[in-house]
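Engineer: Sequence and computational prediction follow.
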Amino acid sequence: MKNASGGWQQVDATLRTTADGAVAPTAVPSQLGFSGGGTGPMATMTTTDGKKLTLKAPFPLPKPALNGDSALYPSVLPGVDLELTATPAGGWRQVLIVHTAEAATSAAVRKLQFPIEADGLTVSADVAGNLKAVDAQGSARFTAPTPVMWGLAPGRPPTPADRGRRAPSPCSPHQPRKSLWRPRPRRAPTAPAKAPP
């Protein structure tokens, strides 16, 4: 990918703390930022032409523990952790890790919503729960598939294989909830083909 100075560099989703205390991947095609803790935005994606999509958490976030491309916010609710993971494409995955049966059945978890703010974009959902943020021309700039849930054996942490597995709702003990936001690349218009003379 090209960096700000116009040179080429390797894509690297490893998270780091920025000068202003936020968290961002080292080098990804779309500008992405995570919360460094507090009551500000949980995650923000910005396109090259300034369109912005922001998700907020309905609770203050603690300072995260960074591990590669993931940021873990512990105990955001009783018995619940929040994990945000940057993707190489510049999007992110969010996972709620629910540790106990009590937490899984709590009203705070079952009714949890993350408010969305869109600058220059309109966000909509289809009947299946897939989300799309489009610009004024109707072009999709960000998308997110339907959130999924899955269960784990008590005491076993989630693995990468678990994160691709669907499970029925409602939440069961040790059941994370996952959603994924990703930027949509813009295609340059192509010139119409001309017939040979």
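Structural biologist: Structure received. Residues are numbered from 1 along each chain as shown.

Engineer: switch to C-alpha atoms for all contacts and neighbour counts from now on
Structural biologist: Noted.

Engineer: residue contacts, residue 24?
Structural biologist: Residue 24 sits next to 15-18, 32-34 when contact means Cα atoms under 8 Å, 6 or more residues apart in numbering.

Engineer: go with 6 Å
Structural biologist: 15-16, 33 (Cα atoms under 6 Å, 6 or more residues apart in numbering).

Engineer: of the residues you listed, closest to residue 108?
Structural biologist: For the contacts of residue 24, the residue nearest residue 108 by Cα to Cα is residue 33; the value is 25.5 Å.

Engineer: do you know how far the nearest residue to residue 125 once chain neighbours are set aside is from residue 82?
Structural biologist: What sits nearest to residue 125 in space, not counting adjacent residues and going by Cα to Cα, 6 or more residues apart in numbering, is residue 131, at 4.5 Å. For residue 131, the distance to residue 82 equals 20 Å [Cα to Cα, to the nearest Å].

Engineer: neighbours around residue 124, how many?
Structural biologist: 12 (other Cα atoms under 10 Å).

Engineer: hold the first one in mind and look at this next one:
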Amino acid sequence: MVPTLTAALGVKGHRPAVGTRDNEHLPHVLAVMSVVTAARHANTLDSPKGAKARTGLGKARRMQAAFAAHLRHVARVHPAARHPRVVLAIDNAPWHRGEVVDEALAENLHLGLYRLPGYSPCLNPVEQFWRKLRRRATHNRLFDSPADLKRSVRNSLCYVRTVRERVATLVRGCYPAPLNATGLPNS
């Protein structure tokens, strides 16, 4: 999660300034949201500097492994006995495919992936969630350390639990049509 810059009010004649840092230590957040209940589960993944040198894996491979672990977490939270079919709408990020992701899906047959068309963030409810989360957690802020950034993100994720109805409104805004049994809009 990258600290973000956005328009801000300032005194006329004085441009507001926000510092920046390198993106080496930024945490990655993987989340899943229920389109029916607006419940969400999120996992954070640290991206330590030098991870490629230690693991021998590039960012895409590390993110594939993290996404596969996230799928296993979703399968534990939504067991097949209570949820016979769980469909996750995903974008076309390179870490949403690969051998480790296929293995995680093979281990949890009740999970399925629904790939959204390219360049269609308006169809992905979690994208609306990210926009709101960034506004609350990272807009126009310079963090002293990666731990401060991670703390801000986690605090914002905790806050989101308290406003589930507002999150549900975001989710429903992506799918104006009635939802079918799989949680996707009727076609």
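Structural biologist: In hand now; what should we look at? Because the structure is predicted, anything quoted here is derived from the model rather than measured.

Engineer: Send over the TM-score of the superposed chains.
Structural biologist: Aligned and superposed, the two chains score 0.24 in TM-score terms (TM-score structural alignment, normalised by the length of structure 2); 83 aligned residues with a Cα RMSD of 6.0 Å.

Engineer: sorry, back to before: okay if I get the contacts of residue 24 of structure 1 as CSV plus neighbour count, distance to residue 98 of structure 1 and secondary structure?
Structural biologist: Formatted as CSV, the contacts of residue 24 of structure 1 follow (neighbours: other Cα atoms under 10 Å; distance: Cα to Cα, whole Å; DSSP: H, G, I helix; E, B strand; the rest coil):
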residue, neighbour count, distance to residue 98 of structure 1, secondary structure
15, 21, 23, strand
16, 19, 26, strand
33, 24, 24, strand
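
Engineer: Tell me the one of those residues nearest residue 86 of structure 1?
Structural biologist: residue 15 (7.6 Å).

Engineer: which residues of structure 2 fall in helices?
Structural biologist: Under the criterion DSSP state H, structure 2 contains helices at 51-55, 59-77, 99-107, 125-137, 146-162, 164-174.

Engineer: Output those helices in a markdown table, with distance to residue 42 of structure 2 and mean neighbour count appended to each entry.
Structural biologist: Shown next, in a markdown table, are the helices of structure 2 (distance: least, Cα to Cα, whole Å; neighbours: other Cα atoms under 10 Å):
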| stretch | distance to residue 42 of structure 2 | mean neighbour count |
| --- | --- | --- |
| helix 51-55 | 22 | 11 |
| helix 59-77 | 8 | 18 |
| helix 99-107 | 17 | 15 |
| helix 125-137 | 11 | 18 |
| helix 146-162 | 8 | 16 |
| helix 164-174 | 14 | 17 |
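
Engineer: follow-up on the earlier one: which residue of residue 131 and residue 82 of structure 1 possesses the greater neighbour count?
Structural biologist: Taking other Cα under 10 Å, residue 131 of structure 1 and residue 82 do not tie; residue 82 has more neighbours (23 against 18).

Engineer: I'd assumed residue 73 was in contact with that one.
Structural biologist: Yes. Using Cα atoms under 6 Å, residue 82 of structure 1 is in contact with residue 73, at 5.0 Å.
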